[in-house]
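Student: I would like to see how this sequence folds:
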Amino acid sequence: MTMAADPTPLAQAMIRCRSVTPADDGALDVVQRALEPLGFACTRLVFGPDDYRVDNLFARRGTAGPHFCYAGHTDVVPPGNVAAWTDDPFSGVVRDGTLFGRGACDMKGGIAAFIAGLADYLAAHPDHPGSISLLITGDEEARSVDGTAKVLEWMEANGQIPDMALVGEPTSRAVLGDTIKIGRRGSLNAFITVTGKQGHSAYPAKADNPIHRLVAALGPLLAAPLDNGSEFFPPTTLQVTGFDVGNTATNVIPAVAKAMLNIRFNDHHTSAALTERLHAALRAAGCSYELIAECSGESFLTRPGPFVDALSRAIERSTGVAPALDTGGGTSDARFIARYCPVAEFGAVGTSLHQVNENASVEELRRLAGSYRAILEEVFG
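Tutor: Next comes the predicted model:
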């Protein structure tokens, strides 16, 4: 197994910045100070309204191709019940070989590991071919509006789109190296309001029950799977996540019924096609309705090929584990990058992300740094 320089001090410095989205609190300064001595030209990009300003960093070394980009985020979720933590969530304490703190796992530890592996690679290959860049955002854990998506727009406008990208999310399940994510399901949220006519439940002919119409519309959608899955994806799922009529009386037919849906969909579908399917079901049930559909990300897939094969070889060589190719889990910023270039995700074991006492093994972070160095060696030679 490949070990690289210890990324722990850099991870600790980032953890000690209270960068709960959209605050930065100096986290990107820490990253920039680590990259500039390695020869990276750093550009800070600030987006968002005055009450939600998001700081982002794009850093690049080299101008030629191939261009490899590492993407990650320094923002973190709130610590929750601070009293439940053994130590201050932003202390970055190391105890018994384990680094504790918000972001240790997701994903300040991963960024530190990449920079450590990068430093090792550059020390051994100072005249490497091509270009290496980092896209580090401060808006991944919340709205994801003023972060990676807008940085990519800036990159495209300035001729900085990479040939391939790796997102350092914690993808490993049980041991480091067991999983590479080569795609993600899409996610569509739907908010449905069906309008009827209020009336007495003893005289239903004088009313129009919106609950019955909404149930009639949802029934066929829930009765059978939307598909049977695809080569790399499980079946699409539709979940009713809310149902409300605002009625406290048992003898009143309400005037309005509302439902919320979440559809996690594979590469058989697009959000537009699924939205039209919802419209068709509501029309078929004779509903007078309003439908608001919001897609937080389309499904995407980076098919096995030279890039994915290089990642697999590097990870197996550095960890001794042959990684599985996976598309499970929720969404990540890879959904934005997939619009521009092939993208995959690989990082640490994610058992403690977003939890009290979030942590990462110091040894695992060093091994992860070794894997990132190995990936650069596979990509550039």
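Student: could you use CA atoms for every contact and neighbour count after this?
Tutor: Noted.
Student: in the stretch 1-150 of the chain, which spans are helices?
Tutor: Secondary structure of the stretch 1-150 of the chain by DSSP state H, counting those that start in this stretch: the helices cover 8-15, 27-35, 108-124, 148-157.
Student: wait, which of these is closest to residue 377?
Tutor: helix 108-124 (7.4 Å; CA to CA).
Student: and the angle from that closest one to helix 27-35?
Tutor: Counting by axes from the mean of the first three to the mean of the last three CA atoms, to 10 degrees, helix 108-124 lies at 20 degrees to helix 27-35.
Student: please give the structure of this sequence too, so both can be compared:
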Amino acid sequence: MFKSFKGLPDLPYAVAPIEQVKYQRPIIELAQELIRRPSITPSDGGCTAILANRLAVAGFTTEYVNKGAVTNLWAYRGDDNSQPSVVFSGHTDVVPPGQNAKWETAPFMPTIKDGFIIGRGASDMKGSLAAMIVATEHFVKKYPKHQGSIGFMLTSDEEGEAIDGTRHIVDSLKQRGKVIDYAIVGEPTTDKQLGDAIRIGRRGSINGKIRIQGKQGHVGYPEQLSNPIHNSSKLVHKLATKRWDMPSRYFPSTSFQLVKVHSESGAMNVTPASLEMVFNFRYSPRNSFDKIQSYVEKKAKKYGLEATFEWEHEAAPYITRRGKLRKTVQKVIQQESQLKTKLTTGGGISDGRYIKQIATQVIELGPSNKTIHQANERVSISELNKLCHLYFRILEELLIKSS
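Tutor: Have a look, this model is predicted:
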């Protein structure tokens, strides 16, 4: 049964060794089982069925909330409306392994090497899913009559457009009047040592596209042309160097990044007739979509650009203020790992932006983010064991010790 674990090294357990050692094989087995399924967005590859079956055995009511090609699961144990409610959130989908990426092993054939599980999705976020499931199984076995309810919100549409995934689940739950007290998202948050950082919010995200019209012409006759590339330079410089706002305790200043520039001239001695640029803003609560949009369009007009815009407000910023969940997670990490965890809103965007619509408090806690979306993505087995134990302890604090 455990042939794949032959040669598995003895791993160090700095805290709660009895608790963590007992998680080891179940986590490895489940993480490997999930990684073997090439669940590239929006495919779920059969991962959700595996997790739903495990949850059903643990006494959960499971409900598929699928939309289009996306597989979504809402599962809960206890009365769906009982309080407090603790919900784990995660995604089964992964990014493609990359056509020219230099993988040392097959990306969907999980390999154990030097105390790590290697494979696409190992750290983002099938390892976290395995830790959540195993922690919950141990918890309900030890405390079958716990107070409140435990929920799972799983989707196969997080790495892609993220429209038919968690957002759809949240919309469905909102229609029922569902309110969640505490939500824990398993995104990879660790910098160097598990628990050294948790996310308590995220910055807002704005995608934009600008098309600047010029006049095509011969490069040798600059007086007869209008080069949209040159014309755009003032605007790009202004947006890239502007101090949009001051940083706050948890949010850095708003930032602008140009991500794609495209023009067609047809020859080396011909300037383009138009230029298209795609850009992104990551913005703090001290700014807003309306203010940024208005500023950019006014500057384009001021610089004399013949420009048209397309805008997408991808996400609004949010933060979880100090409360029961934040204090509990910090307390558990301090007790189990002797770390003072950093509270951050860094990184990209996550499904937390949707969950916050029905959840009073949302935090993200997961393994290392150093290899996510890279070739040879990996997660430490020791780290997963500790993560599982942290999830278990958080459930204890929220649903047992607080009663």
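Student: coming back round to it: make TSV out of the helices of the stretch 1-150 of the first structure and add mean neighbour count and distance to residue 89 of the first structure.
Tutor: Below are the helices of the stretch 1-150 of the first structure laid out as TSV (neighbours: other CA atoms under 10 Å; distance: least, CA to CA, whole Å):
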stretch	mean neighbour count	distance to residue 89 of the first structure
helix 8-15	23	8
helix 27-35	19	15
helix 108-124	24	13
helix 148-157	17	26
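Student: ok, the residue nearest the centre of the second structure - contacts?
Tutor: Centroid-nearest residue in the second structure, with CA atoms, centre = their mean: residue 350, separated by 3.8 Å. When contacts are counted by CA atoms under 8 Å, 6 or more residues apart in numbering, residue 350 of the second structure touches 158, 187, 202.
Student: pick the one among those residues closest to residue 125 of the second structure.
Tutor: residue 187 (6.3 Å).
Student: the closest one matches what in the first structure?
Tutor: With TM-score structural alignment as the criterion, residue 187 of the second structure lines up with residue 169 in the first structure.
Student: for that match, give me its contacts.
Tutor: 72, 106-107, 110, 345-348.
Student: tell me which helix or strand it sits in.
Tutor: For residue 169 of the first structure, there is no host helix or strand (DSSP states H and E).
Student: how close does it sit to residue 115 of the first structure?
Tutor: As defined by CA to CA, to the nearest Å, residue 169 of the first structure lies at a distance of 14 Å from residue 115 of the first structure.
Student: swap in residue 15 of the first structure?
Tutor: Residue 15 of the first structure is 15 Å from residue 115 of the first structure, where distance means CA to CA.
Student: pull the longest helix from the second structure.
Tutor: helix 381-399 (DSSP state H).
Student: residue 230 of the first structure reaches residue 266, doesn't it?
Tutor: Yes - between residue 230 of the first structure and residue 266 there is a contact under CA atoms under 8 Å: 7.4 Å.
Student: and these two? Which one has more around it.
Tutor: Neighbour tally, residue 230 of the first structure and residue 266, criterion other CA atoms under 10 Å: the higher count belongs to residue 266, 28 against 12.
Student: so who does the residue opposite the more buried one in the second structure once aligned touch?
Tutor: When the second structure is aligned by TM-score structural alignment, residue 266 of the first structure is paired with residue 284. Residues near residue 284 of the second structure by CA under 8 Å, 6+ apart: 203-204, 251-254, 317.
Student: among those residues, which one has the most neighbours?
Tutor: Busiest of these [other CA under 10 Å] is residue 203, holding 26 neighbours.
Student: which position in the first structure pairs with that one?
Tutor: Aligned partner of residue 203 of the second structure by TM-score structural alignment: residue 185.
Student: and if you look at residue 395 of the second structure?
Tutor: Checking TM-score structural alignment: residue 395 of the second structure goes with residue 376.
Student: and its match, what does it touch?
Tutor: 118, 121.
Student: how about the contacts of residue 284 of the second structure in JSON lines, adding distance to residue 307 of the second structure and secondary structure?
Tutor: As requested, these are exported to JSON lines (distance: CA to CA, whole Å; DSSP: H, G, I helix; E, B strand; the rest coil):
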{"residue": "203", "distance to residue 307 of the second structure": "27", "secondary structure": "coil"}
{"residue": "204", "distance to residue 307 of the second structure": "25", "secondary structure": "strand"}
{"residue": "251", "distance to residue 307 of the second structure": "32", "secondary structure": "coil"}
{"residue": "252", "distance to residue 307 of the second structure": "30", "secondary structure": "coil"}
{"residue": "253", "distance to residue 307 of the second structure": "27", "secondary structure": "coil"}
{"residue": "254", "distance to residue 307 of the second structure": "23", "secondary structure": "coil"}
{"residue": "317", "distance to residue 307 of the second structure": "28", "secondary structure": "coil"}
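Student: ok, and the residues you listed in the first structure?
Tutor: Retained in the first structure by both residues aligned by TM-score structural alignment, their matches' CA atoms under 8 Å are the following of these: 203-204, 251-254, 317.
Student: for those residues, which one is nearest residue 239 of the second structure?
Tutor: residue 254 (10.7 Å).
Student: what lines up with that closest one in the first structure?
Tutor: Using TM-score structural alignment, residue 254 of the second structure lines up with residue 236 in the first structure.
Student: its match against residue 230, yeah?
Tutor: No - using CA under 8 Å, residue 236 of the first structure is not in contact with residue 230; the gap is 9.5 Å.
Student: and residue 94 of the first structure, what does it touch?
Tutor: Neighbours of residue 94 of the first structure in contact, by CA under 8 Å, 6+ apart: residue 100.
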